[in-house]
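Engineer: Please find the sequence and the predicted model below.
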Amino acid sequence: MVTGPAEALEHELAVLLRRSRTINRETARSVHPDLEPEAYSLLVRLDIVGDSRPSDLAAYFGIGKPTLSRQVQLLERLGLVSREADPTDGRAVRLKLSPEGLEKVHAARAARRQRLHDRLTDWSAEDMTQLATLLGKLNALL
């Protein structure tokens, strides 16, 4: 039973997080049936930053290098990511989306945004802005 504002917020966040995990899983599988949500998140990050050292990705996601390495190997096998020599350090590599990876990630992200847009057709721009602002505030605290 929800008894107060803090409990109501906790409850709604729990529901949102469960639904978000489901959406992430579905979105990842829309890129490739074998893709896990964590690996999809790597693709999105590479789409945002362009390219990255594996160690920077591991630090960003707070995961170990062996875990990242397994995910990257899968992404390479699926043809979604490629490695390039780091121009600033000949011993290092940088990861970037392959042309196929770029195309599939853009399509998946566009479809995800469209689904959200379709569900929020009755919301005003002010309501969406207010929710985005409040979520941004919460994310900054967390």
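Structural biologist: Structure received. Please read all numbers here as calculations on a predicted model, not as lab measurements.
Engineer: CA atoms for contacts and neighbours, from now on please.
Structural biologist: OK.
Engineer: Can you name the element that comes right after the biggest strand by length in the chain?
Structural biologist: Scanning the chain for the strand with the most residues, using DSSP state E, yields strand 89-97. Downstream of strand 89-97, the next assigned helix or strand under DSSP states H and E is helix 99-119.
Engineer: try this one next to it:
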Amino acid sequence: MAAATREVAITAGELDLADELGMQLVRFMRAVHKAKAGVVTHGQDGIERAAYAILFHLIHDGPQRTSKLAESLHAEISTISRQSSSLVQHGLVERQADPEDGRACLLAPTSEGLRVFEENRRQRNQWLAEVLADWPEEDRLTLNRLLARLNSGIETSILQMADHGSAEAKGA
């Protein structure tokens, strides 16, 4: 049953905790945004930072059509096309024939794309390790466990909302 339709008794204390979490998440997102902005909007190779999300998806999810990337990244196809063209021009992504439909093409990471991705990942990990350097190991492990749990809960909720929306659309 979708979270939006089930009846759940939530106490005032739980709502207060949820409010505090909401404020901390907003603070977190702002801090991450500022940290990213401090890096610059373009990487050393001249590629928009936002385009790296395409590279991430292609490395983790395999070759994809532009339309699927746009859906996954909640972006317009024109934005994905522009950013992926830049990735292709820089040799980080290549276009391949779609084996299911020869008229279409798939975007896939190149070996250089994988190298650049891994370098960016190494830099991110170095930064995070520095931020957490004075935390006890137990706290770092707990943070990872709780963030994974929060992400899973949010992803499940999103799927339930989508299922609920599809069911309502069919019933309309």
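Structural biologist: Right, received. Where do you want to start? Here the structure is a predicted model, which means the values were calculated and not measured.
Engineer: picking up where we left off before, in the longest strand of structure 1, what counts as buried?
Structural biologist: When burial is assessed from 16 or more other Cα atoms under 10 Å, strand 89-97 of structure 1 yields the following buried residues: 93, 94, 95, 96, 97.
Engineer: The equivalent of the third one over in structure 2 and residue 87 of structure 2, how far apart?
Structural biologist: Spelled out, that is residue 95 of structure 1. When structure 2 is aligned by TM-score structural alignment, the residue opposite residue 95 of structure 1 is residue 107. Using Cα to Cα, to the nearest Å, residue 107 of structure 2 is found at 10 Å from residue 87 of structure 2.
Engineer: Can you check which residues contact both of the two?
Structural biologist: Jointly contacting residue 107 of structure 2 and residue 87 under the rule Cα atoms under 8 Å, 6 or more residues apart in numbering are residue 93.
Engineer: For residue 97 of structure 2, pull up the helix or strand it's in.
Structural biologist: For residue 97 of structure 2, the host element (DSSP H and E) is strand 93-98.
Engineer: State the span of structure 1 onto which that strand is aligned.
Structural biologist: Strand 93-98 of structure 2 maps onto residues 81-86 of structure 1, going by TM-score structural alignment.
Engineer: Kindly report the same for stretch 121-137 of structure 2.
Structural biologist: By TM-score structural alignment, stretch 121-137 of structure 2 lines up with residues 109-125 in structure 1.
Engineer: thinking again about what came up before, compute the inter-axis angle for the strand holding residue 97 of structure 2 and helix 111-131.
Structural biologist: Per axes from the mean of the first three to the mean of the last three Cα atoms, to 10 degrees, the angle that strand 93-98 of structure 2 makes with helix 111-131 is 130 degrees.
Engineer: Strand 93-98 of structure 2: which residues count as buried?
Structural biologist: If you call a residue buried by 16+ other Cα under 10 Å, then strand 93-98 of structure 2 has these buried ones: 93, 94, 95.
Engineer: returning to that earlier point: residue contacts, the nearest residue to the match of residue 95 of structure 1 once chain neighbours are set aside?
Structural biologist: Nearest in space to residue 107 of structure 2, with sequence neighbours left out and distances taken as Cα to Cα, 6 or more residues apart in numbering, is residue 95 at 4.8 Å. By Cα under 8 Å, 6+ apart, the residues touching residue 95 of structure 2 are 88, 105, 106, 107, 108.
Engineer: Residue 125 of structure 1 versus residue 106 of structure 1, what's the distance?
Structural biologist: On the measure of Cα to Cα, residue 106 of structure 1 and residue 125 of structure 1 end up 24 Å apart.
Engineer: Please apply the same query to residue 131 of structure 1.
Structural biologist: 10 Å.
Engineer: Same question for residue 89 of structure 1.
Structural biologist: 46 Å.
Engineer: Identify the residue nearest the geometric centre of structure 1.
Structural biologist: Residue closest to the mean C-alpha point of structure 1, counted by Cα atoms, centre = their mean, is residue 41 at 3.4 Å.
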